[in-house]
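K.L.:
Quick check, what structure comes out for this input:
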Amino acid sequence: MSAELNPPDATHRLLILLARLKLTEAQRQDALTLCNAIHDWHEVAGRAERHLMLPLVHRHLHELAPPTLSPADASHMRQRALMLVQRNLFVAGEQQRLVADILDPLDIPYLFFKGPALAARYYDEPAMRSCRDIDLLVPRHRCAELLESALQQGYRPLDSETLASDRQSLAFFVAAKSVVTLASPAGVSIEVHHEMDRGAGIYQTDALLDSRELFLAGGTRLYSMPTSELFVYICLHNTRHYWSHLHWLVDLDAIQRHPDFDLASAYACAERRGLVTTLDACMEFYRALAAPEPEHSSHLSQRSREILEVFFMTLQGGLEAELALRRKRPTRQFGFPWQTTPSYRWASRIRKWLKPLKPTYNDYHHLPLPPQWQWLYYAIRPYRALIKRTRFRWPSR
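P.N.:
Alright, predicted model coming up:
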């Protein structure tokens, strides 16, 4: 491990150990031993809430009944956990409303990934998984239609205060952004994707939608990614974010416990996507976390140890630590150089250099042009940027 890295304290070690749906007998004993070192259970509840796994932590501790957890502390934790369970159910209800009010009436092919859809399909108690938003994938050519219907029904765009509701404006907005974020009338954030990997070329939207699978959640028919595909995707996505949220570890555990999961199928999927090294490292990392002191594991590869190190950094340093790590990652899609190739990294740099030249919705809002003339934005944009930077401002009186 890095010399500057502090090992986790007893509270973080306990939360890591509890980041799974079920505990083995050995893990139960290890958890009880760690509980003996806990002196502030309000701190445990606070960290569990920040790491998005308080309901599950409360369930485990209720079953373990450690002697050091007083009835008052247990009651405090239970009340906070129930509030989050209520929130999780509320977000799941908004997902069902989105299907019933927009997606099904418009007959738009879609799939949900992460969030309440993952919880509904793979968790024994879906409300145990904390969900802050909804992730939705739809075909790009149907996005403007979806947004138009959503705006008519009281959804709000969170990406732009100036977004017009006509179809041409919405089509340009979608073309300029790979993810559009809406707020439902009840205030739940919904990320509408038409690309899974923001242009990385790993996933093709049409192929993913063709392979989607149907399942029932609370009586509502929902579509999601095939289990193996989802498992590989969350390994990729969460490694890109340096495993900064503990509920992602629970996701790995929950999917592996599902009857549809097959590790050989997951590796076949990873082979097709060029993500075998990522899956290998994540599986080693996950198995190491089954022990109370994972940093002392003698069987970790160098890649898995790197994941473990950055995981400890984000666990202790929070969002600030994750943002610092993101500034050093080789591309937007990958957290580590060994996940990709030099040619891909060069292509990613070129895309990054060219990005400022791509028209934005602000360009369209400033000067709305019909589709046949929108190529002019590429010529106009550099001058607009220059004017914006050199604009003279009168001093305030």
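K.L.:
Only C-alpha atoms from now on, for both contacts and neighbour counts.
P.N.:
Noted.
K.L.:
all strands for the chain, in order.
P.N.:
111-112, 133-137, 156-157, 179-183, 189-193, 213-217, 220-224 (DSSP state E).
K.L.:
which stretch among the ones you listed comes nearest Ala31?
P.N.:
Among those, the nearest to Ala31 by Cα to Cα is strand 133-137 (30.7 Å).
K.L.:
what about the strands of the chain, which gets the closest to Ser348?
P.N.:
For the strands of the chain, distance to Ser348 was read as Cα to Cα. The smallest value, 18.4 Å, belongs to strand 179-183.
K.L.:
Now find how far off-centre the closest one is within its chain.
P.N.:
Here the centre of strand 179-183 is set off from its chain's centre by 14 Å, with Cα atoms, centre = their mean, to the nearest Å.
K.L.:
Which one, of the strands of the chain, ends up nearest to Leu386?
P.N.:
Leu386 lies closest to strand 179-183 among the strands of the chain, at 27.1 Å (Cα to Cα).
K.L.:
Report the angle between that closest one and strand 133-137.
P.N.:
In terms of direction (axes from the mean of the first three to the mean of the last three Cα atoms, to 10 degrees), strand 179-183 departs from strand 133-137 by 140 degrees.
K.L.:
hmm, who's touching stretch 226-237?
P.N.:
Outside stretch 226-237, the residues within contact range by Cα atoms under 8 Å, 6 or more residues apart in numbering are 113, 211-213, 252, 255, 260-263, 265-266, 269-270, 275, 278-279, 282, 333-334.
K.L.:
From those, keep the buried residues only.
P.N.:
Among these, those classed as buried by 16 or more other Cα atoms under 10 Å are 113, 212, 252, 255, 261, 266, 269-270, 275, 278-279, 282, 333-334.
K.L.:
this one as well, want them side by side:
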Amino acid sequence: MTYPITRTVPHDVAAALLLLSRQRLSEDDKGHARTLLGKLDDGHQLIDLAHQKLSLPFVARHLDALKPDWYHPSQLRDRLNEMTLLGLRVSGAQMNFHRKCIAPLKVQHSYFKGLALGAQYYDQNGLRPARDVDLIVDRKQIRAVIDRAREQNYALIDNARTQRILTSERDIDAALRYERVANLISPEGVLIEVHEEIDKHQGIFYGPKILWQAEAVSIKTVPMHSLPHAVHFIYVAYHCARHVWSALHWLADLDAMRNHPSFDHDTVMRTAQDMGMEPLVEATLDFIEGSKRLPDELDPGNSRTDALLELCVLNLEGGSSVEHALRAQHTKYALPFDWLVSPRLGRKILRNRLRGRFRPSFKDYEAVPLPPALRHIYPVIVPVRKLMRGRR
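P.N.:
As a prediction, the model looks like this:
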């Protein structure tokens, strides 16, 4: 496949960044890292990319240990402190939200990614960067959670991008009715995403089962729940694929989970097979190892590992615009390659996407704000609006 992105990041910089973007290195990895770092003149591009791709805490940890000739901690101190302070703010926001809005209501919940993943799989609090909070709750309890949150001075917003605060009961009701994620801004200014599904209508991850199997986790002594171990690994692998490996703290997550004592390869593969995600998980496991030794030349046409590495390396060329350009090449399954899912799951995804064409969104409500008595006609209006947008 040909992508609309030109690769300009030097190979040694990209190889060093992928290798260092993980919690631990073996002795062989350290030797290879020393060789790569010794080829760099000053490390500025490596550090800039690590900051941009959210892996700076891992890279800094290894630079402190390996001490290449050009390295001075002052090169990254300010940016590392910035990420640490943000992580502390997010941590405080998550604990406060849980104490104020989840625990009092005894809500069935499961936090995922972010601090919950860090608490489960990392050996140092705060090592894993976090910018927001994600959790899934029983869909029957979302309204109660949002009502409680608003009483505690959390603001419900339309979406994470525009962040327009919703104040009218009619808008709030529509947002909770038509969106699968309720977006809150905490008093600390942190985005909290309350999900009823974690895979954007694809129907891959079954919410009730996730909640029933949730694992206990504590963040600074506050007891919470997180995704089951196998499901969490599969979800992060899926999330990486959808977002074409645009952030390298996800690579660190996968590496930390793969090397954690709780990782059971047979359970993960059995779960993935049941879900139709076995090809994705196999490719991801190969990618975790392959990213430690980035080849001089990639052969994506003949190597699935190289196909994933190519996307990851291309994403080093910029921010969200590069990710969007790469995601525009996604297949009908909203993934980079059809072979990442089984044919059975592929058919399920297509069925759910077809149903989604008739499902109204909050944007549809904003464009045509029907009163509750007329909302039953949205399934007729929605396909027409999508057809008209496609003709523009």
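K.L.:
Now the TM-score, please.
P.N.:
Here the superposed chains carry a TM-score of 0.87, computed using TM-score structural alignment, normalised by the length of the second structure; 380 aligned residues with a Cα RMSD of 3.1 Å.
K.L.:
picking that back up, in TSV, list the strands of the first structure along with distance to Leu147 of the first structure.
P.N.:
Shown next, in TSV, are the strands of the first structure (distance: least, Cα to Cα, whole Å):
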stretch	distance to Leu147 of the first structure
strand 111-112	16
strand 133-137	13
strand 156-157	9
strand 179-183	9
strand 189-193	9
strand 213-217	24
strand 220-224	19
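K.L.:
who wins for proximity to Arg303 of the first structure among those strands?
P.N.:
It is, among these and with distance given as Cα to Cα, strand 133-137, at 28.9 Å.
K.L.:
can you pull out the helices in the stretch 201-350 of the first structure?
P.N.:
205-210, 227-240, 247-257, 263-273, 276-288, 302-326, 342-354 (DSSP state H, counting those that start in this stretch).
K.L.:
Could you pull up the contacting residues of Asp364 of the second structure?
P.N.:
Applying Cα under 8 Å, 6+ apart to Asp364 of the second structure gives the contacts Val382.
K.L.:
What number of residues are in the vicinity of His76 of the first structure?
P.N.:
Counted with other Cα atoms under 10 Å, the neighbours of His76 of the first structure add up to 14.
K.L.:
ok, now Arg34 of the second structure?
P.N.:
15.
K.L.:
now Pro116 of the first structure
P.N.:
Neighbourhood size, Pro116 of the first structure [other Cα under 10 Å]: 30.
K.L.:
thought it was touching Leu136?
P.N.:
No. The criterion here is Cα atoms under 8 Å, and Pro116 of the first structure misses it with Leu136 at 11.0 Å.
K.L.:
thinking again about what came up before, compare the strands of the first structure and give me the one nearest Pro368 of the first structure.
P.N.:
Closest to Pro368 of the first structure of those is strand 156-157 (Cα to Cα; 18.8 Å).
K.L.:
how much does that closest one stray from the second structure?
P.N.:
Average distance, strand 156-157 of the first structure versus aligned residues of the second structure after superposition (mean Cα distance after the TM-score superposition for the first structure): 2.0 Å.
K.L.:
tell me what that strand is packed against?
P.N.:
Other helices and strands packing on strand 156-157 of the first structure, by 3 or more Cα pairs under 8 Å, 6 or more residues apart in numbering; DSSP states H and E, are strand 179-183.
K.L.:
In the second structure, what stretch matches the strand it packs on?
P.N.:
The aligned range for strand 179-183 of the first structure in the second structure is 181-185, by TM-score structural alignment.
K.L.:
hmm, who's touching the matching stretch?
P.N.:
Stretch 181-185 of the second structure is contacted from outside by 146, 154-160, 175-176, 191-197, using Cα under 8 Å, 6+ apart.
K.L.:
ok, for His44 of the second structure, nearest residue in space, not its chain neighbours?
P.N.:
Spatial nearest neighbour of His44 of the second structure, excluding adjacent residues (Cα to Cα, 6 or more residues apart in numbering): Gln75 at 7.8 Å.
K.L.:
circling back to that earlier point, so which of the buried ones among the contacts of stretch 226-237 of the first structure is the closest to Arg80 of the first structure?
P.N.:
Arg80 of the first structure has its nearest neighbour among those in Leu252, at 24.7 Å by Cα to Cα.
K.L.:
To which residue of the second structure is that closest one aligned?
P.N.:
Using TM-score structural alignment, Leu252 of the first structure pairs with Leu254 in the second structure.
K.L.:
do Leu106 of the first structure as well
P.N.:
Checking TM-score structural alignment: Leu106 of the first structure goes with Leu105.
K.L.:
Contact partners for its match?
P.N.:
Residues near Leu105 of the second structure by Cα under 8 Å, 6+ apart: Val145.
K.L.:
Next one: the aligned residue in the first structure for Glu366 of the second structure relative to Leu354 of the first structure, how far apart?
P.N.:
Counting by TM-score structural alignment, Glu366 of the second structure corresponds to Asn362 in the first structure. As judged by Cα to Cα, to the nearest Å, Asn362 of the first structure and Leu354 of the first structure stand 17 Å apart.
K.L.:
and if you look at Cys35 of the first structure?
P.N.:
For Cys35 of the first structure, the distance to Leu354 of the first structure equals 53 Å [Cα to Cα].
K.L.:
any idea which helix is longest in the first structure?
P.N.:
helix 71-98 (DSSP state H).
K.L.:
Quick check, central residue of the second structure?
P.N.:
By Cα atoms, centre = their mean, the second structure has its centre lying nearest to His239, at 5.2 Å.
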